[in-house]
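Engineer: quick one: sequence and predicted model below, then my questions.
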Amino acid sequence: MDPLEQFEITKSYLLDRLPKELSSPKVLIICGSGLGGLADLLTDNVSFDYADIPGFKASHVPGHKGALVFGHLGSKSTPVMCMVGRFHYYEGHSFFSNTLPVRIAKLLGVTHLIVTNAAGGLNSLYKPGDIMVIDDHINFPGLAGQHPLRGLNLDSFGPRFLPLSDAYDFDLRLKFFKIIKELGITRNVYEGTYCYVSGPTFETRAECRMLQTIGADAVGMSTVPEVIIARHSGIKVLGLSLITNAAVFTKPPSAKQALINGLDSIVDQTDGMASHAEVLENANNAATDLKKLIEHFVSNLE
């Protein structure tokens, strides 16, 4: 099917079922692992299961409900659309399918994207529960040719050769930090570079050392494809990483050295090992602050 035809089918499906006051949302919020509770803040909400929306895929990742929710958010009752769960390349979906909701958001009138994720901390300062405001990214799959803009360019959305030096809007980041100060949030909030890897495996020790060496502060399996399509569509982006686990950098224990030292037993290598359960637990623990920040941020958008 022609991409523009698919977009029109999906858009029409939603508009036929949305009340007028929610049919032109201003903000798209994409909820990462464990952060789906952001949608609970919406009032007058209308929800669609991904499985029922033409062109959408089912979400099979724990912590991702798989619903598109429209509603009002904040003191100004700003109309927003909220993805409770996202699609990932590692699930077998194409980049076109993964980013289709962002294209639909643009066609509905969205001007701002707030994208959240759960990420592993590569920066030695970062601890689980900290928040990182994304100021730049490294697109590892994209550098190797797996890019969401690969193929014929959709000229009606944006240019063939898209600059990304301004991917994460400075004014939006400044506004977010002002709100942190106004609300008296005491949780550590940093700015840093997010590295996108395809997953679904968590990174090895050597990979963590490499990513830290090339300038990444946090690493995860999402976000960048959505950001690229948003910027291609002229949508301004605020990206937020919730640090849910700390990367392991030390080299694996040496079996050779253990034998030399007279040790003839299995050495535990699980200390610090990442798990999805840990990711969800830490995301849930920090969700209250993040929900408060996003609600006030949306209320203060011009």
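Structural biologist: Yep, that arrived.

Engineer: contacts, neighbours, all on C-alpha from now
Structural biologist: Noted.

Engineer: pretty sure Cys195 is touching Ile134, no?
Structural biologist: No: Cys195 is not in contact with Ile134 according to Cα atoms under 8 Å; the separation is 9.9 Å.

Engineer: one more structure, for comparison:
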Amino acid sequence: MLHLASQIAETAAFVRTHWNATPKAGVILGSGLGDFAHEIEAAATIPYADLPHFPHTTAIGHAGRLVCGALAGAPIVAFQGRFHLYEGHSAETASLPVRLLAALGGRTLIVSNAAGGLNPQYGTGDVMLIDDQINLMFKNPLIGVNDDALGPRFPDMCAPYDKQLQRRAVEIAMREGFVLHRGVYASVLGPNYETRAEYRMLRRLGGDAVGMSTTPEVIAAVHARLRVLGLSTITNVGSPDSLGETCGHEVLTVAAAAGAKLSAIVRGVVETL
């Protein structure tokens, strides 16, 4: 990790040549949720390929752009795409958007993803508020010599998702009239979808939704002392006894259809920061 601080400082300096505000929050937009970036009054849009030390995105539905601007009158940055471990990236690389947000002065991270439903009460197109997580990737962005300038050697993970932000999200969902579940997000390496036996295992371990991202980003956010709000769009339901086939394009379609719910929550939360 000792090289990370200098690299992120260089990336942040490049961003500031295009946009010099301090973001109130940063939003990582998961699969199928990239259209939320259009909600932002963009002052600068920077391809990841132009950002020093940022790799390209290869996952479908991830445009690979940093959008800087304003939402609900507040300065904000949106990461239109993320880096997955299944693309061959390290967990440290997956955390780069979080590190950049912190270097720009942002103190709140809103992270979204598309996920498979494990809880039998969930339906396709529902949104789950992430209350906790299970990291079954067996990878961690903090491996290596710790840089105390970035965060503590042993960050506490007893409450990685901010309770106050969760309460605000629930209030918004009630006001807007849609169901907002609360549950545990389990992350796996991917890129294949789960077997029936794996769905059963994940449910018995306490998972309510499963996906292939997010946990490395949240670990890095806690390390950087950021407040975190997590949201999963349930794009398919993993019922082991009646499991149908899932493909990436169907996931994107369902996630995009649920975009209005995500948009309402993110806008409402940012308004209160």
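Structural biologist: Now that the structure is in, tell me what you want to look at. For clarity, every value in this text was computed on a predicted model and none was experimentally measured.

Engineer: coming back round to it: who touches both of Cys195 and Ile134 of the first structure?
Structural biologist: With contacts defined as Cα atoms under 8 Å, 6 or more residues apart in numbering, no residue is shared by Cys195 of the first structure and Ile134.

Engineer: and the residue nearest the centre of the second structure, how far from Leu243 of the second structure?
Structural biologist: The C-alpha lying nearest the average C-alpha coordinate of the second structure belongs to Val111 (Cα atoms, centre = their mean; 2.9 Å). Val111 of the second structure sits at a distance of 28 Å from Leu243 of the second structure (criterion: Cα to Cα, to the nearest Å).

Engineer: now do Leu150 of the second structure
Structural biologist: Distance from Leu150 of the second structure to Leu243 of the second structure, by Cα to Cα: 43 Å.

Engineer: those two: who's more crowded?
Structural biologist: Higher neighbour count among Leu150 of the second structure and Leu243: Leu150, with 18 against 13, using other Cα atoms under 10 Å.

Engineer: tell me the contacts of that one?
Structural biologist: By Cα under 8 Å, 6+ apart, the residues touching Leu150 of the second structure are 5, 223-224.

Engineer: what ranges do the strands span in the stretch 101-250 of the first structure?
Structural biologist: Ranges of strands in the stretch 101-250 of the first structure, per DSSP state E, counting those that start in this stretch, are 112-121, 131-139, 189-196, 218-220, 236-246.

Engineer: what lines up with Asp131 of the second structure in the first structure?
Structural biologist: Aligned counterpart of Asp131 of the second structure in the first structure: Asp135 (TM-score structural alignment).

Engineer: what about its match, how many neighbours?
Structural biologist: 20.

Engineer: and it, what does it touch?
Structural biologist: Going by Cα under 8 Å, 6+ apart, Asp135 of the first structure touches 167-169, 191-194, 239.

Engineer: save these as CSV, and put in distance to Gly120 of the first structure too.
Structural biologist: Output for the contacts of Asp135 of the first structure, formatted as CSV (distance: Cα to Cα, whole Å):
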residue, distance to Gly120 of the first structure
Ala167, 21
Tyr168, 20
Asp169, 23
Glu191, 14
Gly192, 12
Thr193, 12
Tyr194, 10
Gly239, 15
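
Engineer: out of the residues you listed, who's nearest Gly142 of the first structure?
Structural biologist: Using Cα to Cα, Tyr194 comes nearest to Gly142 of the first structure of the contacts of Asp135 of the first structure, at 13.7 Å.

Engineer: so that closest one touches Gly220, yeah?
Structural biologist: Yes: using Cα under 8 Å, Tyr194 of the first structure makes contact with Gly220 at a distance of 7.4 Å.

Engineer: who has more neighbours out of these two?
Structural biologist: Tyr194 (31 against 22).

Engineer: what do we get in the second structure for the more buried one?
Structural biologist: Using TM-score structural alignment, the equivalent of Tyr194 of the first structure in the second structure is Tyr185.

Engineer: that match and Val127 of the second structure, how far apart?
Structural biologist: From Tyr185 of the second structure to Val127 of the second structure the distance is 12 Å (Cα to Cα).

Engineer: who touches the counterpart of Thr43 of the first structure in the second structure in this structure?
Structural biologist: With the correspondence set by TM-score structural alignment, Thr43 of the first structure lines up against Glu41 in the second structure. If you count contacts by Cα under 8 Å, 6+ apart, Glu41 of the second structure has them with 69-71.

Engineer: mind redoing it with 10 Å?
Structural biologist: 67-76 (Cα atoms under 10 Å, 6 or more residues apart in numbering).

Engineer: contacts only, for Thr10 of the first structure.
Structural biologist: Going by Cα under 10 Å, 6+ apart, Thr10 of the first structure touches 53-56, 100-101, 104.

Engineer: hang on, it is in a strand, isn't it?
Structural biologist: No: checked against DSSP: H, G, I helix; E, B strand; the rest coil, Thr10 of the first structure lies outside a strand; its state is helix.

Engineer: any idea how far it is from Leu238 of the first structure?
Structural biologist: Remark: distance between Thr10 of the first structure and Leu238 of the first structure (Cα to Cα) = 25 Å.

Engineer: which residues sit in contact with the residue nearest to the centre of the second structure?
Structural biologist: 26-30, 78-79, 98, 130, 213-215, 217-218, 228-232, 266.

Engineer: overlap in contacts, Tyr194 and Gly220 of the first structure.
Structural biologist: By Cα under 10 Å, 6+ apart, the residues touching both Tyr194 of the first structure and Gly220 are 119-121, 241.

Engineer: how about the residue lying farthest from the centre of the second structure: what's its closest non-neighbour residue?
Structural biologist: Distance from the centre of the second structure peaks at Asp241, with 29.7 Å (Cα atoms, centre = their mean). Of all residues not flanking Asp241 of the second structure in the chain, Arg196 sits nearest, at 7.6 Å (Cα to Cα, 6 or more residues apart in numbering).

Engineer: got a list of what that neighbour touches?
Structural biologist: Counting by Cα under 10 Å, 6+ apart, Arg196 of the second structure touches 238-244.

Engineer: give me that answer again for 8 Å
Structural biologist: Listed by Cα under 8 Å, 6+ apart, the contact set of Arg196 of the second structure reads 238-241, 243.
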